[in-house]
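> build me a model:
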Amino acid sequence: MGQQQNQITAEDTADYLKGQSKLIDKIVKENMDKVLPMVVEKILGIQIVSREDLPESLQHTKETVPDQLSKITDATGKTYIIHIEWQSEDDATMDNRMLGYRAMLRRKYQLPVQQYVIFLARPKSTMPYVIDEEHLKFRYHLVALQQYSHKIFLNSPEPEQKLMAIFANFDEEAPVDVIKKILYGVDEQGNGELNKSRYREQLRGLIQLRKLGKEFKIAMGTITKFKVEKDPFYQDGVKKGIEQGIEKGIEKGEAIGRHEEALEIAREMKKDGLPFEQIMKFTKLTIPEIEAL
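All right, here's what the predicted structure looks like:
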C-alpha cells in the first residue's frame, strides 16, 4: 500500500515539468529589463530611438498579462507597440493567444502592434504562428534563440544578458566551455558577491532547459577553485589536500543549489494549489519548509 502511495503518476510528472517551466520563465522575467534592449536590437533587428514601457495588465485575468509591452519609435520614425512573450515550452494555442493580445492592444492604444514570441527550448518550435482563414489573416514573429550565436550574449557587458547565452547556439563549442565563459563573465561583472551568487543560481535554474547539469557541475568546479582562500569550508579542505577540499566545496555548493531550487519549485507548486504531499514527493522538502514558503 505504501509503495502505491509513493508511485509518481504521469499527472505528477506533468505538474513537476510545469513547475520547472515556471521557474525558468520567472528567472528570465526577473532579468527582462536588462535583457530586452539587447534582444530587440541584436535579435529582432529594431533600432530604437525612444522607448516607453507600458502597463502589462490588459484585464484582471492571468491569461491577459503580456510578458513585455513597450511603445517605441524606431530609426525609421515609425511609432508602434512592441509585444514580446518568452516561451520555454511549446503552446498549441499560441496563435490564438497572440491574436487575442493583438486585438486588445490595438483597441487600448490605437497604434500598430509588432508581436514576437522568443522561444528558449530548441532550435525550432511547433507552435502555430499563422492564422489564414476567410476574412482573417494573422501572423506573429516566432524567434528561437538557438538560431543565434551565444557570442552575441557573451560579448555583452551586462551579466543578465550573458546568462541568455545558455539558450543560444554554441557554435560547435563544448557546452562546458560555454558555461565556464558565462560563469567567468557574471563573476567579473556581477558587482558584489551577493549578485554573483544570484547569477550563478539563476544559471543553475536556466540550464535545466538544455539538460546540462553535469556540464554545469564541471564548470562550477573551475570557478570554485578561486574561492578557496575566502571560504572557511575550503580552507579546511586545503589542510587535508587541495583536491579533496575543492571536491567537498563543489558538493556543498551543489547541495545548497539543489535545496534553493527545490524551494523555488515548491513555492510555484504551492501557488498552483497542489497538495503538500505531492510537493513533498517532488522536492523532498519537509512540511514545515513548505508551510514557511
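> from here on, just use CA atoms for contacts and neighbour counts.
OK.
> so how far is R258 from P55?
Going from P55 to R258 by CA to CA, to the nearest Å gives 35 Å.
> higher neighbour count, these two?
Remark: of P55 and R258, R258 carries more neighbours, 16 against 11, as counted by other CA atoms under 10 Å.
> tell me how far the spatially closest residue to T79 that is not a sequence neighbour lies from R107.
Excluding the flanking residues, the one nearest T79 by CA to CA, 6 or more residues apart in numbering is T73, at 4.3 Å. T73 sits at a distance of 19 Å from R107 (criterion: CA to CA).
> this one next, for a side-by-side:
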Amino acid sequence: MSLTTLVREDTTQYVPHDQLFKELIHTFFEEFLEAFFPDVHHNIDFTSINPLPEEVFTDMLKGESRRADIVIETKLKETDTLLIIHVEPQSYGQANFHERMYQYFSLLYNKYRKPILPIAVFSYDEKRHEQNEFSIEFPFFHVLTFNFLALELKREDWRQYIKSNNPVAAALLSKMGYTEEERIQVRKEFLRMMTKMEFNPAKTRLIFGFFEQYLKLNEQEEEKLMEEIKQVDESDEILKLPISWEERAKEKERRKIASEMLKEGLPIEVIVKVTHLDEEEIEAIKKK
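The predicted structure is shown next:
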C-alpha cells in the first residue's frame, strides 16, 4: 500500500533555481506539506519514504519529452493514493497549464492505477490568478472536471510563517508576497527563524542558499539590517549563524577582486565570469 509523490519541472528551461526548488522539497518533503498543505500532511504516514526513479513522458503528437524529476513513494495512514506535486519555477504564465496538469495526471494514473492528488506550486515573480481546474464538456453532456491543489507563493503572506520552525517556510519567505520596502524585514525574520532550527551544515546551506537566491540585499540594505539586528533579542544567535556571514565574506572578497580587475582595465564580461557577480554590481563598483 503506497503513496507516490511526483515533483515535476518543465523541461523547456534549465536554470539554477529549478534545482534549488527540487532539492528543497526533496530534502524537506514532510515539512513542505506541513507548512502549505496541512490536511495532506495529516493523512500521510511518513515512516515510509522511498524515492523512485525519475519519470519521463513523451508527447507523441508534439514529439516532446517531459521529465518527472522527483518521485517519492510513501504511505497514507488509511488509503492508497498517488500524490503529484508539480513545481513551476518559471516567472511567466502558460495558458494551458491546467490542461498539462491533467495530462500528467492521466499518464501517471495509467502507469500506477492508483488515486492521484495533484498539487501545483507556482513561483512567479508577480501575483497571478492561476486556473486550477480543467474540464471537458458539451452543451448536452458534462464529461469531466479535473481539479488540483495550488500554491501561489506570491499570494502568501510571509508574516503568517515567521512564528513557525519550518525550514521550507523559512526558505520560501524569499518568494512570498512582500514589498520592496519589506525586504530587510523579511531577511531579518528569516534569520530569526533560523536561530530556532538546528540542522547539519548541508541542510543549513541549502536553506540559506535558496533564500539568498531570491532575496539578496545590497550593501546599503545589509548595513541597515545589521543595525536592526542589534536591537532584537536574538542578535547574538543571529550573529553566530555561520553560513550567512560566511557568504557575506565571500561576497566582499569577490567585490574586492572585481575592483582590482577593473583597475587593470579588464572587460566586464571577463570579470562576471571570474567573480560570478552580475554586471549591475560590477558597474556599481566601477562608479565608486
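> re the thing from before, the residue nearest to T79 of the first structure: what secondary structure?
Of the three states, T73 of the first structure takes strand under DSSP: H, G, I helix; E, B strand; the rest coil.
> kindly confirm my reading that L142 of the first structure is in a strand.
Yes - under three-state DSSP, L142 of the first structure falls within a strand.
> map it across to the second structure for me.
Using TM-score structural alignment, the partner of L142 of the first structure in the second structure is A150.
> mind listing what that match touches?
Shown in contact with A150 of the second structure (CA atoms under 8 Å, 6 or more residues apart in numbering): I119, A120, V121, F122, N132.
> give me the distance from stretch 221-234 of the second structure to the chain's centre.
Chain-centre distance of stretch 221-234 of the second structure: 26 Å, with CA atoms, centre = their mean, to the nearest Å.
> mind listing what's buried in that stretch?
Residues L225, I229 are the ones in stretch 221-234 of the second structure that count as buried (16 or more other CA atoms under 10 Å).
> start and end of stretch 53-69 of the first structure, how far apart?
Stretch 53-69 of the first structure end-to-end distance (CA to CA) = 6 Å.
> thought the residue nearest to T79 of the first structure was touching I82?
No - using CA atoms under 8 Å, T73 of the first structure is not in contact with I82; the gap is 9.9 Å.
> in the lengthiest helix in the first structure, what counts as buried?
Longest helix in the first structure, counting residues (DSSP state H): helix 242-271. Buried residues in helix 242-271 of the first structure, defined by neighbour count with 16+ other CA under 10 Å: 242, 245-247, 249-250, 253-254, 257-258, 261-270.
> and for stretch 122-137 of the first structure?
Burial within stretch 122-137 of the first structure, assessed by neighbour count using 16+ other CA under 10 Å, is assigned to R122, S125, M127, P128, Y129, V130.
> next: stretch 190-205 of the second structure.
Residues F190, L191, R192, M193, M194, T195, K203, T204, R205 are the ones in stretch 190-205 of the second structure that count as buried (16+ other CA under 10 Å).
> what does the fifth one correspond to in the first structure?
Alignment of M194 of the second structure against the first structure is given by TM-score structural alignment, with V186 as its counterpart.
> checking S57 of the first structure next. Helix, strand or coil?
The three-state assignment at S57 of the first structure reads coil, by three-state DSSP.
> counterpart of it in the second structure?
The equivalent of S57 of the first structure in the second structure is E54 (alignment by TM-score structural alignment).
> state the distance from the nearest residue to its match once chain neighbours are set aside to F21 of the second structure.
Computed as CA to CA, 6+ apart, the closest residue to E54 of the second structure that is not its neighbour in sequence is D69, at 5.1 Å. Applying CA to CA, the value for D69 of the second structure to F21 of the second structure is 11 Å.
> sorry, back to before: higher neighbour count, T73 and R107 of the first structure?
Neighbours were tallied for T73 of the first structure and for R107 using other CA under 10 Å; the higher tally belongs to T73 (19 against 10).
> and P115 of the second structure, what pairs with it in the first structure?
Using TM-score structural alignment, the partner of P115 of the second structure in the first structure is P112.
> run a quick neighbour tally on that match.
14.
> surely it and T73 touch.
No - with contacts counted by CA under 8 Å, P112 of the first structure stays clear of T73, the gap being 11.5 Å.
> which neighbours do the two share?
Common neighbours of P112 of the first structure and T73, using CA under 8 Å, 6+ apart, are T79, Y80.
> in the second structure, what stretch matches the host helix or strand of Y80 of the first structure?
Per DSSP states H and E: Y80 of the first structure is located in strand 79-87. The aligned range for strand 79-87 of the first structure in the second structure is 80-88, by TM-score structural alignment.
> what's the offset of that stretch from the middle of its chain?
Computed by CA atoms, centre = their mean, the separation of stretch 80-88 of the second structure from the middle of its chain amounts to 16 Å.
> where do the strands sit along the stretch 101-250 of the first structure?
Per DSSP state E, counting those that start in this stretch, the stretch 101-250 of the first structure carries strands over the ranges 113-119, 130-133, 136-139, 141-144.
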